[in-house]
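Engineer: This is a predicted model, with the sequence first.
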Amino acid sequence: MTHLEKLTLYLRVRNRSSFVNGTHLHNEILVHMPQLHTFIFYISTENNINESVHRISNDDIQQTFTHTRYARTGCMVNYLNTFKAICHVFSLPFTFTRLNMITNQFPTIIFDYVTHLHVFDVVSLKHEFFIRISRAFPMLQFFSLVNIMFQSWDVNEWQYDNNSTFLQLLNILILYHLTSRAHLPRLAELKVSYDQLKMVTMNFTRDATRRNCSKVKRLIVEESTVFSKDVYQYFPSL
């Protein structure tokens, strides 16, 4: 591999003793490839952490990318909870289509090629978060969100009875922000409860949510449902 001139790496690593950073990449890869002139990479390292250990920051990781053979690089160090953290290092521009396990603490970068995004966070997400998502990921088609905290949104506008569960209400709020507050013109797949979808779209008449539904080619609902004519008019690409 000493004659390799171009290398593309997409790696997800778990349970290392330390995060993969610029120093590691230089010592383990670049020094063995003297003719390498193009290095495109995304590497995430998910590790268990000890609360007593110093928390590594984005700046700590970024400072390891000092070798002149690196082009522009970016990084994200996300602490998922008190015992687990994940570090993402990548070349810029980010040319891969998938980005997994990021939190709401992502840099002000435009990820022009990302179509699949998975977000995990333990803090309350406000509607500004979804605006940032729509701006940072203009090509987004598939979006997955795991968040266990109650959201800082006004729930008074939603009518629900005592039989509504917390998870149902949370899903409704997430759906509302994705389809109304954010601009996702390339959203191609949507998985949702049919009853929640009817509520958010006001029985498929609400214009504010219509714009993000026009490109959806696959609508997955939890219940066995025969779609009405109104559904197909609201989702013309089905």
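Structural biologist: Happy to help now that I have it.

Engineer: drop to CA atoms for contacts and neighbour counts, all remaining ones
Structural biologist: Will do.

Engineer: Who are the contact partners of the closest residue to V192 other than its chain neighbours?
Structural biologist: Of all residues not flanking V192 in the chain, V221 sits nearest, at 5.2 Å (CA to CA, 6 or more residues apart in numbering). Contact analysis of V221 by CA atoms under 8 Å, 6 or more residues apart in numbering lists K191, V192, S193, Y194.

Engineer: would CSV of these with secondary structure, distance to I131 and neighbour count be doable?
Structural biologist: Shown next, in CSV, are these (DSSP: H, G, I helix; E, B strand; the rest coil; distance: CA to CA, whole Å; neighbours: other CA atoms under 10 Å):
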residue, secondary structure, distance to I131, neighbour count
K191, strand, 20, 15
V192, strand, 20, 15
S193, coil, 23, 17
Y194, helix, 24, 16
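
Engineer: Return the member of these nearest to M76.
Structural biologist: Nearest to M76 out of these is K191 (CA to CA; 28.1 Å).

Engineer: ok, and here's another one to check against it:
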Amino acid sequence: MEYMCNVANNFFGDLFMSVRQLQLYDFFARISRAFPLLNILNVISLHGQKKKLTHQQNEHKQTSSIIEYPHLMYLSLNRVYVDYIKQFLFESNTYLPYLNKLSVQYQDLIDAIENFTNNAEKVNCAKLKYIILFSKPSMYPENFHDYFPSLINKLLF
């Protein structure tokens, strides 16, 4: 099986070595362990996270471990709450060594990274070569390209 669709938060975390694309709703740590070769992830959630990471509640105290997706190249966060964007883009939450394509609502991205003033997500954002934005901004903030230095006129709408 190379494709799995609509996994919900009742998933218990079995091992699926050949799955490379996944659509899901929650439980990111179990997903990273169960799908070690995952390279496409489409997160859809109609609700915000009920159990936020400790440092999202208190930025000075982190007790949760960093989740790693060692092969993830494409991440779609179009139909999610801002806390899911923080989950994936903040390097203190998630390590994405090969992420090069992100699909996201522009305003949600702005809200998640606090109008490009929060440096916690710069590491995961810096590697992006493509961003698919679902809502074109009238103009980008001055430091937009500081967060996305690998983008060279590769914004897609």
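Structural biologist: Okay, I see it. These numbers come from a predicted model, not from an experiment.

Engineer: does I40 of structure 1 belong to a helix or a strand, and which?
Structural biologist: Assigned by DSSP states H and E, I40 of structure 1 falls within strand 38-48.

Engineer: After that strand, which helix or strand is next?
Structural biologist: Next helix or strand after strand 38-48 of structure 1 toward the C-terminus (DSSP H and E): helix 58-62.

Engineer: equivalent range in structure 2 for that next one?
Structural biologist: Aligned by TM-score structural alignment, helix 58-62 of structure 1 falls on no residue of structure 2.

Engineer: who's in contact with that helix?
Structural biologist: The contact list for helix 58-62 of structure 1 (CA under 8 Å, 6+ apart) reads N21, G22, T73, G74, C75, M76, V77.

Engineer: Got a quick PyMOL command for the buried subset of the residues you listed?
Structural biologist: Entered in PyMOL, the line below selects the buried ones among these, by 16 or more other CA atoms under 10 Å:
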select buried, resi 21+22+73+74+75+76+77
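
Engineer: For the contacts of helix 58-62 of structure 1, give me CSV that also has secondary structure and distance to V231 of structure 1.
Structural biologist: CSV is the format used below for the contacts of helix 58-62 of structure 1 (DSSP: H, G, I helix; E, B strand; the rest coil; distance: CA to CA, whole Å):
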residue, secondary structure, distance to V231 of structure 1
N21, coil, 48
G22, helix, 50
T73, strand, 44
G74, strand, 42
C75, strand, 41
M76, strand, 40
V77, strand, 41
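
Engineer: Looking at the contacts of helix 58-62 of structure 1, spot the one nearest Q233 of structure 1.
Structural biologist: M76 (41.0 Å).

Engineer: Please name the residues that touch the residue nearest the centre of structure 2.
Structural biologist: Nearest residue to the geometric centre of structure 2 (CA atoms, centre = their mean): F88, 3.2 Å. Listed by CA under 8 Å, 6+ apart, the contact partners of F88 of structure 2 are T94, Y95.

Engineer: SS state for the aligned residue in structure 1 for it?
Structural biologist: F88 of structure 2 maps onto L178 in structure 1, with residues paired by TM-score structural alignment. At L178 of structure 1 the chain is in helix, as set by DSSP: H, G, I helix; E, B strand; the rest coil.

Engineer: now L178 of structure 1: how far from V146 of structure 1?
Structural biologist: Separation of L178 of structure 1 from V146 of structure 1 (CA to CA, to the nearest Å) stands at 14 Å.

Engineer: separation between the residue mapped onto I40 of structure 2 from structure 1 and S134 of structure 1?
Structural biologist: Under the alignment (TM-score structural alignment), I40 of structure 2 pairs with F142 in structure 1. Distance from F142 of structure 1 to S134 of structure 1, counting by CA to CA: 12 Å.

Engineer: got it, and K198 of structure 1?
Structural biologist: K198 of structure 1 sits 23 Å away from S134 of structure 1, going by CA to CA.
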